[in-house]
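In: Predicted structure and sequence below. I'll ask about it afterward.
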Amino acid sequence: MNPIKLDAIKPDQTFKGELLVDKSFLLLGSGQKVTTELIKNLMTWNITELYIDDSAAPAPSVAQFTEDTDTDEFITLEKKETEAPKMNTSIKEALAKAQNSSNEKSRLTGVMNVYNEYMSYIHSVYTRFATHGDFNSEDLFETVKELCVFVKENRRYVLRISPSVETRTKNYLVSHAMRSTIFAIVIGLKLHLTFTQLQELGVSCILHEIGMLKLPSYLYLSEKKFSHAERAKIATHPLLGYQVIAQANFDVPIQRAILEHHEHEDGSGYPQNLVSDKISDYARIISVVCAYEAMSSPRNFREARTTYDAMVEMLKNQNSKYNGDVIKALLYSLSIYPIGAYVYLANGKIGQVCDVNPDNPKNPIVQILGETAADGEPRTVETDEGINKIVRVMNKDEARDAVKFLEKKSS
């Protein structure tokens, strides 16, 4: 492995070997051109020396991964597609139906349908990149614009959606991108980001794991725990993602968000060990939602924590890894008993958290299962420290059995 000074590297230059940072993080694959923007960013990050690994075999292209990796979740879609994905009419139709819902139940169903359509859209974005290596960035921004409005208008419904285990495990990257983006937009709204900033944050969050597609698919579809070497390979995905997004000419704030989304406030993150205010604002948000989503989502090799347990873990914020303002925004957006959680109350009733109490995240609004108000809509109560106190959160088996029992009782 040979060192090379940054000032010796010129735009459009290529190397026979891989170009790496710190002898471990891949920056450019063999034969790929150095761009002026890349050099400028390396100077900004105070990186003055890189390494050339001549011993490494040429990195396979995305197209080669597509052809050679029969387990890849993204190659099952049509490869005859010639245009980058666009916000299709099914999303617009689902949005219109959700807006015209006449009651709580139909509204929740409508929001679920919109959610699923956005999941399909994100799947098509990832598939397009896996099979063609490009993006329809203009349409992506337009789609995220509509998603921001949708989340703002339907926050208390969309946060109650919990994709099935099958969806999360089979389409992990897509499900992770979708849920993380929802959480990021909700936090962005709480932090009073401008609409343009919300769009940039949403695009960044949708694409924050795109670098994974430059790695063999078994690394993100594995059913086992990873070895040290495998974890090291996975740790290259922020740089790989940055490379992809920079070459696609996304704006610098989005590039930085993707590059820095695994950085930590205490300097323990990667790839640059940045600290505190050296980390971009979008990356700070994505770091939090990425961690929270991962904790509360099952993987093939482990069970998910409850959303309550995940929230408590985030609030501990050990070693101050995460930005305090972002953690607070997460808490006040979801409550300590996050929206969607099923809970036992002190009065013996069972409920589902359906909204936050803006004045007290410890006492959210709960929809009482099996009870209706005078207008026929589900009955809701504001929890407190008395008879409506939340005793504990139900685990997934208890919640499933309770819902089934109540559905059977009402049928």
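Out: Received it, and whenever you're ready, just let me know what you need. Numbering: from 1, shown residues only.
In: make it CA atoms for all contacts and neighbour counts henceforth
Out: Noted.
In: Tell me how far residue 198 lies from residue 281.
Out: As defined by C-alpha to C-alpha, to the nearest Å, residue 198 lies at a distance of 12 Å from residue 281.
In: element containing the closest residue to residue 300 other than its chain neighbours?
Out: Excluding the flanking residues, the one nearest residue 300 by C-alpha to C-alpha, 6 or more residues apart in numbering is residue 223, at 4.9 Å. Per DSSP states H and E: residue 223 is located in neither a helix nor a strand.
In: what's around residue 223, how many residues?
Out: 13 (other C-alpha atoms under 10 Å).
In: coming back round to it: compare residue 198 and residue 281 (neighbour count), which wins?
Out: Neighbours per residue (other C-alpha under 10 Å) separate residue 198 from residue 281, with residue 198 holding more: 24 against 18.
In: from memory residue 335 sits against residue 364, does it?
Out: Yes. Counting by C-alpha atoms under 8 Å, residue 364 is a contact partner of residue 335 at 6.3 Å.
In: So which of those two has more stuff around it?
Out: residue 364 (28 against 24).
In: Quick check: that one touching residue 345?
Out: No. With contact defined as C-alpha under 8 Å, residue 364 does not count as touching residue 345 (12.0 Å).
In: putting a second one here so we can go through both:
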Amino acid sequence: MGKNFTNENISWGRQMIKTLKIENLKPGMIVGKDIYSSSFDRLIAKENSVLTTQGINRLIRYYVREISVKFPEEIKNENEDKRWKADLKREVVDEETQTTNQTSAEKMKQSDSFKQFYKTFNESLKVTEKVMDDIAFRAAEINSTLIDTMIDRVVNVSNNGIFIFDMLHCMRELDDLTYAHSMSVALICKVFGEWLHLPKAEVDALKMAGFFHDIGKVKVPREILCKKDKLTQSEYEIVKKHTEFGYDILKNKNIDERVIMAALMHHEKCDGSGYPNHLERDQIDEFAKIVAIADSYEAMTANRCYREALCPFTVIEEFELNALQHYEPKYILPLMEMIAQSYIGNNVVLTNDVVGEVIMLNKHNLARPIVRTAADYIDLSREKSLKIKQVI
């Protein structure tokens, strides 16, 4: 379990096991039974491991509500007592040293999980570029099985939606407006589909819509896509054409109609202010509405040649301001909450440069959670002068 829990099992004398809610856990408590994610596809904590602050935060991020905890009635002998206390002390010191010297992202990047995800993701980009270019420029047919397998290969490294967001958060240095962006949006669409409890066949189709939504950008001159200065009006009009280019590329292909519509409509807004056709809410394809959210979130939280990545909580605030006008409420509202929940347990920097940890959301103001600092608890929904400026 890395540094979140001690790996060594501890032998106990007589003991009792109690079930405790997550808010009652303390560092130093002993896990009573193996803890798995809600889908039972990931072991989060092993029986007999020692809980640390980071370990408890990990449980929170996996939405674990309660666990079994062991309480020894007696330790077998004095030597074992000393060994256990030494183990715990060492674990706490290690954790405090890591917290002081490394950000959450830096620690994540050193993990085997991230290295495997990064490797698999980058391998997929070579295939993504060839697939899209062959379809767009050489009229190749769409090999849905190949694409589905490629996306799932990245997904299978990830285990669950929160993990995917963790991994993508650590990869914001990838400055690619087409291929990496398309793969990222495909992954986010899969997560969104599952969070919305869509049937598997629908999730698979939505994932494909995310993958192909920006295929039209391969026909936009790269010097315009990668321009660091503000686009001229004529350049912006060319960029906007990518939705129609994408539609023209896909319209005669053997693929789900909703994938084609997502390529055309993912920049439409429910109030009619989008493009290319200024469609309103009831005229926009349902998949296109979901892809629009995934596309906006990924684009705003990733580095671009013309700006640095925005803080996820800045993006959530932007969503909150425009949610009902631009996006479908039945999609954007639950997705905003799930996105915000995925950052519980992360360290953040406030606008006064104080570092803290996101510990609880404010349901009616998701961009302003409760943050625990070294000195205090700050409810950002009340402290209007402060905001989260960076997730670290």
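Out: Yes, it's here. Treat the numbers as computed from the prediction; the structure is a model and nothing was measured.
In: host element of the residue nearest the centre of structure 1?
Out: The structure's structure 1 has its C-alpha centroid closest to residue 180; by C-alpha atoms, centre = their mean the separation is 2.8 Å. Per DSSP H and E, residue 180 of structure 1 falls inside helix 172-190.
In: now do residue 16 of structure 2
Out: Residue 16 of structure 2 belongs to strand 15-21 when assigned by DSSP H and E.
In: how about that strand, which residues of structure 1 does it hit?
Out: Across structure 1, nothing matches strand 15-21 of structure 2 (TM-score structural alignment).
In: and the next element down the chain from that strand?
Out: Downstream of strand 15-21 of structure 2 (by DSSP H and E), the next one is strand 30-31.
In: Does anything pack onto that next one? Which helices or strands?
Out: Secondary-structure packing of strand 30-31 of structure 2 (3 or more C-alpha pairs under 8 Å, 6 or more residues apart in numbering; DSSP states H and E): strand 66-72.
In: Confirm for me that residue 370 of structure 1 is in contact with residue 408.
Out: No. Residue 370 of structure 1 is beyond contact range of residue 408, at 10.5 Å (criterion: C-alpha under 8 Å).
In: Mind checking which of the two has more residues around it?
Out: residue 370 (16 against 9).
In: dump the residue contacts of the more buried one.
Out: 378, 406, 410 (C-alpha atoms under 8 Å, 6 or more residues apart in numbering).
In: cool, residue 372 of structure 2 as well?
Out: Here residue 372 of structure 2 is in contact with 356, 357, 358, 359, 378 (criterion: C-alpha under 8 Å, 6+ apart).
In: Output the longest helix belonging to structure 1.
Out: helix 104-132 (DSSP state H).
In: Can you check what angle separates it from helix 172-190?
Out: Using axes from the mean of the first three to the mean of the last three C-alpha atoms, to 10 degrees, the inter-axis angle of helix 104-132 of structure 1 relative to helix 172-190 is 120 degrees.
In: Name the next helix or strand following helix 104-132 of structure 1 along the chain.
Out: Helix 104-132 of structure 1 is succeeded, C-terminally, by helix 137-158 (DSSP H and E).
In: ranges for the strands of structure 2?
Out: 15-21, 30-31, 35-36, 43-45, 66-72, 347-350, 355-360, 370-373, 377-379, 388-391 (DSSP state E).
In: Identify whichever of those lies nearest to residue 306 of structure 2.
Out: Of all the strands of structure 2, it is strand 388-391 that lies closest to residue 306 of structure 2, at 18.6 Å by C-alpha to C-alpha.
In: Buried residues of that closest one, list them for me.
Out: In terms of neighbour count (16 or more other C-alpha atoms under 10 Å), strand 388-391 of structure 2 has its buried residues at 388, 389, 390, 391.
In: and which of those is nearest to residue 124 of structure 2?
Out: residue 391 (26.7 Å).
In: my guess is that closest one contacts residue 311, does it?
Out: Yes. Under the criterion of C-alpha under 8 Å, residue 391 of structure 2 makes contact with residue 311 at 6.5 Å.
In: Please list all residues in contact with residue 334 of structure 2.
Out: residue 196.
In: before we move on, what about residue 326 of structure 2?
Out: 269, 270, 271, 273 are the contacts of residue 326 of structure 2 under C-alpha under 8 Å, 6+ apart.
In: if we go to 6 Å?
Out: Neighbouring residues of residue 326 of structure 2 by C-alpha atoms under 6 Å, 6 or more residues apart in numbering: 269, 270, 271.
In: Which of those fall within helices?
Out: Checked against DSSP H, the contacts of residue 326 of structure 2 include nothing in helices.
In: which of these count as buried?
Out: Judged by 16+ other C-alpha under 10 Å, buried ones among the contacts of residue 326 of structure 2: 269, 270.
In: Any chance of CSV for the contacts of residue 326 of structure 2, columns distance to residue 192 of structure 2?
Out: Below are these laid out as CSV (distance: C-alpha to C-alpha, whole Å):
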residue, distance to residue 192 of structure 2
269, 19
270, 19
271, 22
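In: End to end on stretch 322-331 of structure 2, go ahead and measure it.
Out: Start-to-end, stretch 322-331 of structure 2 (C-alpha to C-alpha) is 13 Å.
In: re earlier: wait, which of the contacts of residue 370 of structure 1 is closest to residue 98 of structure 1?
Out: Closest to residue 98 of structure 1, out of all of the contacts of residue 370 of structure 1 and judged by C-alpha to C-alpha, is residue 378, at 18.1 Å.
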